[in-house]
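Engineer: pasting the sequence and the predicted model now:
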Amino acid sequence: MNSPDLYFRLLRYVRPYTRIFALAIIGTAAAAATEPMIPALIQPLLDGSFVNKDPHSIRLIPLLLVAVFIVRGVADFIGKLAMEWIAHRVVMDLRNALFARLLILPTRYFDDHSAGNLLSRLTYDVNQVMTATTQALVTLVKDGLSVIGLLGWMLYLNWKLSLMAFLIAPGIALIMRLVSRRLRRLSRELQELMGDLNHVIDEVLQGHKVIKIFGGQDYERQRFHRVNNRVRQFNLKLAAVSEGSGPLVQLLAIMALGAVIYFAALQSAANQITVGGFVSLFGAMAMLLAPIKRLTKVNEHLQRGLAAAETIFALLDEPPEPDRGVRTIGRAQGRISFHNVSHRYRAEGTEVIHQFSLEVQPGETIALVGPSGSGKTTLMGLLPRFYEPEAGDIQVDGVPIRELRLAELRANIAYVSQDIVLFNDTVAANIAYGAGFQASEAELIRAAESAHAMEFIRELPQGLQTLIGENGARLSGGQRQRLAIARALLKNAPILILDEATSALDTHSERKVQQALDTLRQGRTAFIIAHRLSTIESADRIVVLDRGGMVEMGTHPELLAQGGLYASLYRLQSNDDHATTLHFQ
């Protein structure tokens, strides 16, 4: 997208605030209109007051100068304040739009982009856009009109001398063109570096315990220094390009000014220009230098803003999760069918799931086991359509899930992952997530009791209203897991996905939660992913996966009798548990 298209698209976000924008433009234009008035008043001031000794000019011109500066100050204040108001509203609207887009992007997008880079879009890039909508726009309007007004006054005074000022226009245009290209490229690279910087910071904040325990402080310090130093270098390059263009433009302007002064002196000697006219013309040319300098420097802010707008609009244009389904099923019975399902994460990658087929009846509990990397979690990620299968079909109650609306499908699924996600909110809010925040306190307590979470919630300072910190940092691993289970219990969905749902619990807590899960599974279809095979012995069927395909299926006794992969895994875990028990005796 070229610069004009980017800027006009950016200005669409200003459209809802047209009245305030008009006020800002009027104020800015009024302030700009006072610029040529100053040299215009200089001519009658000198010729009327000092040369002709006109008493009327002596009294009137000073009053007019004061009035001009009062109007200039008020108009400038109104214009800048109104523009700042618009800029912050545009920034808020862009952040809201970006955040709303993030909420509907497919899971694959988050797999391909780091959290640091996405945070950079919402913070650094949006702030760069603000400079393009405020400082750059104010400068373009105010200084642009000032230059036009001053040039107009110069042409009115002496068009022959004024034409010399126009000789520098091609040189300025060439400098601006070259500088714009360089600034845009450097701004893009700086934005990527800011994303890398945020990524490093995010990893350090998330992994501070690992860094401490493994003594990684020096390594992380050096890694941050490298990225931070690159940011410094690119900021310096941007400053060098921006600051270097100003002196070049001013040099051209001074050369033109010198030529005008020389020829004006010749005209004055020939009585073709008055003292007041010469000083007014000279003053107008001198006043041109400041707005021209600002106009060249605004290019840096403009190019930074446009480069940021590119990345922002690229994110806003990302297609959301495909949701072309139109069918509804209400509360599902829980019959799940997998027909020759295959999936790979990359087109060139190997298949993670290969032609998997399975018929699951309502209320049946299916345990998925197998070595790490066998595809258990990936398979369960296909059911709520976190990913779209590459081939095959998945059905709920005989309806292909691609024909169901995403909200309809996911309303029938409760999910507890092995990576517990809690929010920096109260205990009650985290549990209420399972019911769309519509549950009563009694329902929250009932769900928490079923997950055996109330026993520690009652001991918290504010009970259910206790803030738990970022991702439940103020809770133990087992407490966090029980809150996640309470959230799933509250949803009361007919389909359950439990991905290592009891992995962080001690033996005593696990037994309690396992009892709650056994009760919850009654009348519901449940998929349990488990590495600890002793927790799924009571499953209706156990599906053994290896390299993305089903290699065994049956009940716990049947699979042990077969002596295959499941029996091997079970014996290995039993030996490990026995060895651990002997070690602690």
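Structural biologist: Received the coordinates, thanks.
Engineer: make it CA atoms for all contacts and neighbour counts henceforth
Structural biologist: OK.
Engineer: count of neighbours near N575?
Structural biologist: By the criterion of other C-alpha atoms under 10 Å, N575 has 12 neighbours.
Engineer: roughly how far is the host helix or strand of it from the heart of the chain?
Structural biologist: Assigned by DSSP states H and E, N575 falls within helix 565-584. In this view, helix 565-584 has its centroid 47 Å away from the chain centroid, taken as C-alpha atoms, centre = their mean, to the nearest Å.
Engineer: quick check: buried residues in that helix?
Structural biologist: Residues of helix 565-584 classed as buried: 565-567, 569-570, 573 (neighbour count, 16 or more other C-alpha atoms under 10 Å).
Engineer: now swap in stretch 48-56 and tell me
Structural biologist: Of the residues in stretch 48-56, 48-49 count as buried by neighbour count, 16+ other C-alpha under 10 Å.
Engineer: re the thing from before, turn the buried residues of helix 565-584 into TSV, including distance to E470.
Structural biologist: Listed next are the buried residues of helix 565-584 as TSV, based on distance: C-alpha to C-alpha, whole Å:
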residue	distance to E470
L565	40
Y566	38
A567	41
L569	36
Y570	37
Q573	34
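Engineer: in those, find the pair that's most separated.
Structural biologist: Using C-alpha to C-alpha, the two most remote members of these are L565 and Q573, lying 12.4 Å apart.
Engineer: can you pull out the helices in the stretch 401-550 of the chain?
Structural biologist: 406-411, 427-432, 441-450, 454-457, 477-491, 507-521 (DSSP state H, counting those that start in this stretch).
Engineer: in the third one, which residues are buried?
Structural biologist: It refers to helix 441-450. 444-450.
Engineer: run the chain-centre distance for that helix.
Structural biologist: Distance of helix 441-450 from the chain centroid (C-alpha atoms, centre = their mean) equals 36 Å.
Engineer: can you list the residues that contact it?
Structural biologist: Helix 441-450 is contacted by residues 428, 431-432, 454-455, 482-483, 486-487, 489-490, 513, 516 when judged by C-alpha atoms under 8 Å, 6 or more residues apart in numbering.
Engineer: tell me the angle it makes with helix 507-521.
Structural biologist: Helix 441-450 and helix 507-521 are oriented at 120 degrees to each other (axes from the mean of the first three to the mean of the last three C-alpha atoms, to 10 degrees).
Engineer: comparison target, given below:
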Amino acid sequence: MSENRKSKVGSSAAVGNVGKKARNFKPTMKKLISYLSDYKLSLVIVLIFAVVSTIFSIVGPKILGHATTKLFKGVMAKISGTGNIDFNYIGKIILLLVVLYVISALFGYIQGWIMSGISMKVTYKFRKDISEKINRMPLGYFDRTNHGEVLSRVTNDVDTLSQTLNQSLGQIITSVTMVIGVLIMMISISWQMTLVALCVIPVSMGLITVIVKYSQKYFKQQQDYLGHLNGHVEEMYGGHIVMKAFNGEEKSVHKFNKMNGQLFGSAWKSQFLSGIMMPMINFVGNLGYVGICILGGWLAVKRTIEVGDIQAFIQYVRSFTQPISQIANISNILQQTAASAERIFEFLEEEEEIPEVSNPVKLQNVNGSVEFKNVHFGYNTDKIIINDFSASIKPGQRIAIVGPTGAGKTTIIKLLMRFYDINDGSILIDGHDIRDFTRGDLRSIFGMVLQDTWLYNGSIKENIRYGRLDATDEEVVQAAKAAHVDGFVRTLPAGYNMILNEEASNVSQGQKQLLTIARAILANPKILILDEATSSVDTRTELKIQKAMDNLMKDRTSFIIAHRLSTIRDADLILVMDHGDIVEQGNHEELLKKNGIYANLYNSQFEVA
């Protein structure tokens, strides 16, 4: 197991989960409904306003039918010379319709406005919960999960839910109300024509069921493949220099094209199946129109219904088939929503770090004694890589940890900082088990400089101040001087206010290392961890930094991981590790006399070819 353990589950490994439907559609939708429970009152208001808005629009055709009948009778009377068109009556009906439709539009607007607010709040809550969840997740999760997959859940899946809530939820309420209301109005006009109209429904529902059955799995595939594609893009962009250095462009493009093709295939199928639904239902609906027109004409000839009733009924049939089509379309959207919600809830239900203790230890003064007692650890429980590790470090000692690559040196540091919890044994600081501290309090004891530098998109001053956020500008500059970073910073165009890009590639690797050392100096920690802290600087700069480190390490317990053994000859105690065990320990002179692993490592660095 490499000490620089950075395993990522590639996109290809995750493809095994693709092709499944939303495995738990009903439980997922129940969780989503439960998630909306905080907005019960607002949702009730949305329901009422949507229903009222729909009712006003439903009444319109029936009233308009009276105007059509009055107009028809007036025209016939005028032709026969027995009367005139009653424009006064027709005008009143038109005015009434205008009022009804304005009220309907107003209620619809208010309903949409409230629903938009709910959807944005739910989206905010989802992203907030995901953000907080990320901070509670063990590092092991991110070791085995593609970073782009996590980002896709935060962005794409949450956006899908937001759009569904904002656009589809109100439509569901309106469509259901419309179907029920229109059905009542149709029956009130003619039960015979209503039966003809209802014959369309079983055919339409049958088509919807068949299409949904096949489309659901493709919507799930679409979301999964999108996550894999995002993961690949993020990975390639983050390591584009290495990818180019090893001529990996062709392989990267080939992999992207393969994933893009998979996404295209699933997206095309899901959208095609979704797209053919409306035309098929419209075709069935048109057949219904033909039957209604024939039957309506026959009933009008028999004087069973009025001409205006036929006009109103045809409007109602159109209003009846449209919400059914909308419900059919929404059913497809709900499949995609269920797939997205399932992925989000899967993430929110992932196993978290071991909870903090109820009564944590609070140390007023940290002495810096550290003790490892029979520590066992493995990144996977079935493969233990640290075996029965024990060591006792006194306050203020400088402890060097050396050994071949993969010996477990960096893993020991990760355990000390409690980035991972040990499988067995205990680690003590000043006699207290590190599990009795809160993680925040524990990590505040340490200052850390890693071989993999981390700087964020911000000014140089802000990056140094990250070590202690309340530090003044003067303290930042003093820390920079102590780390021998002040000189090169002042040569930059904006000095300490220069903005580093997202990957801090506008400064050299050695300069990045100096900035992280300045950050550690500013933090003024009780225990210092240096993991190859000078690995990216030249020999002359290393000597300067070593002097600064000597001052920094005074009266502090310091753990130094180094491959260049010349930098740790003055350590109080050197622990030599191999395959997770301490195989030798002592100071530099003692270990050379033993002529063991340490002596071989040391001598190999100074052999003359």
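Structural biologist: Structure's in. What do you need? Just so it is clear, the structure is predicted and the values come from calculations on it, not from any experiment.
Engineer: coming back round to it: with respect to D393 of structure 1, which of the buried residues of helix 441-450 of structure 1 is nearest?
Structural biologist: Distances from D393 of structure 1 to those, taken by C-alpha to C-alpha, are shortest for A447, at 34.1 Å.
Engineer: quick check: the alignment partner in structure 2 of the closest one vs A197 of structure 2, distance?
Structural biologist: Aligned counterpart of A447 of structure 1 in structure 2: A479 (TM-score structural alignment). Distance from A479 of structure 2 to A197 of structure 2, counting by C-alpha to C-alpha, to the nearest Å: 81 Å.
Engineer: same question, E346 of structure 2
Structural biologist: 44 Å.
Engineer: between the two, who's got more neighbours?
Structural biologist: The residue with more neighbours, out of E346 of structure 2 and A197, is A197; 24 against 13, by other C-alpha under 10 Å.
Engineer: isn't that one right next to R318, touching?
Structural biologist: No: the pair A197 of structure 2 / R318 is not scored as a contact, 10.0 Å apart, by C-alpha atoms under 8 Å.
Engineer: helix or strand: which one has L103 of structure 1?
Structural biologist: helix 55-104.
Engineer: just how off-centre is that helix within its chain?
Structural biologist: For helix 55-104 of structure 1, the distance to the chain centre is 29 Å (C-alpha atoms, centre = their mean).
Engineer: which is the next helix or strand following it?
Structural biologist: helix 107-112.
Engineer: the helix or strand following that next one vs structure 2, mean deviation?
Structural biologist: Counting by DSSP H and E, the next helix or strand C-terminal to helix 107-112 of structure 1 is helix 115-120. Superposing on structure 2 and averaging over aligned pairs (mean C-alpha distance after the TM-score superposition for structure 1), helix 115-120 of structure 1 comes out at 0.8 Å.
Engineer: where does helix 115-120 of structure 1 end up in structure 2?
Structural biologist: Counting by TM-score structural alignment, helix 115-120 of structure 1 corresponds to 147-152 in structure 2.
Engineer: residues in contact with that stretch?
Structural biologist: 226-235.
Engineer: apply 10 Å and report the result again.
Structural biologist: Residues from elsewhere that reach stretch 147-152 of structure 2, judged by C-alpha atoms under 10 Å, 6 or more residues apart in numbering: 8-11, 14, 130, 134, 142, 154, 157-159, 223-235, 340, 343-344, 347.
Engineer: and it, what's buried?
Structural biologist: Quick answer for stretch 147-152 of structure 2 (16+ other C-alpha under 10 Å): 147-150, 152.
Engineer: I'd like the residues you listed laid out as a markdown table, including distance to M243 of structure 2.
Structural biologist: Shown next, in a markdown table, are those (distance: C-alpha to C-alpha, whole Å):
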| residue | distance to M243 of structure 2 |
| --- | --- |
| H147 | 17 |
| G148 | 17 |
| E149 | 20 |
| V150 | 22 |
| S152 | 23 |
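Engineer: closest to A609 of structure 2 among those residues?
Structural biologist: Once C-alpha to C-alpha is applied, the member of those that ends up nearest A609 of structure 2 is H147, at 44.0 Å.
Engineer: can you tell me what M137 of structure 2 aligns to in structure 1?
Structural biologist: By TM-score structural alignment, M137 of structure 2 lines up with L105.
Engineer: sorry, wrong one. I was asking about R465 of structure 2.
Structural biologist: When the two structures are superposed using TM-score structural alignment, R465 of structure 2 falls opposite A432 in structure 1.
Engineer: please look at that match and K491 and confirm they touch.
Structural biologist: Yes: the pair formed by A432 of structure 1 and K491 meets the contact definition of C-alpha atoms under 10 Å, at 8.6 Å.
Engineer: what is the end-to-end distance of stretch 371-388 of structure 1?
Structural biologist: Stretch 371-388 of structure 1 has an end-to-end distance of 23 Å (C-alpha to C-alpha).
Engineer: which residue numbers in structure 2 does it align to?
Structural biologist: By TM-score structural alignment, stretch 371-388 of structure 1 lines up with residues 404-421 in structure 2.
Engineer: does G523 of structure 1 touch E364 like I think?
Structural biologist: Yes: when contacts are counted by C-alpha under 10 Å, G523 of structure 1 is listed as touching E364 (7.9 Å).
Engineer: neighbour count winner among those two?
Structural biologist: Per other C-alpha under 10 Å, whichever of G523 of structure 1 and E364 has more neighbours is E364, with 21 against 15.
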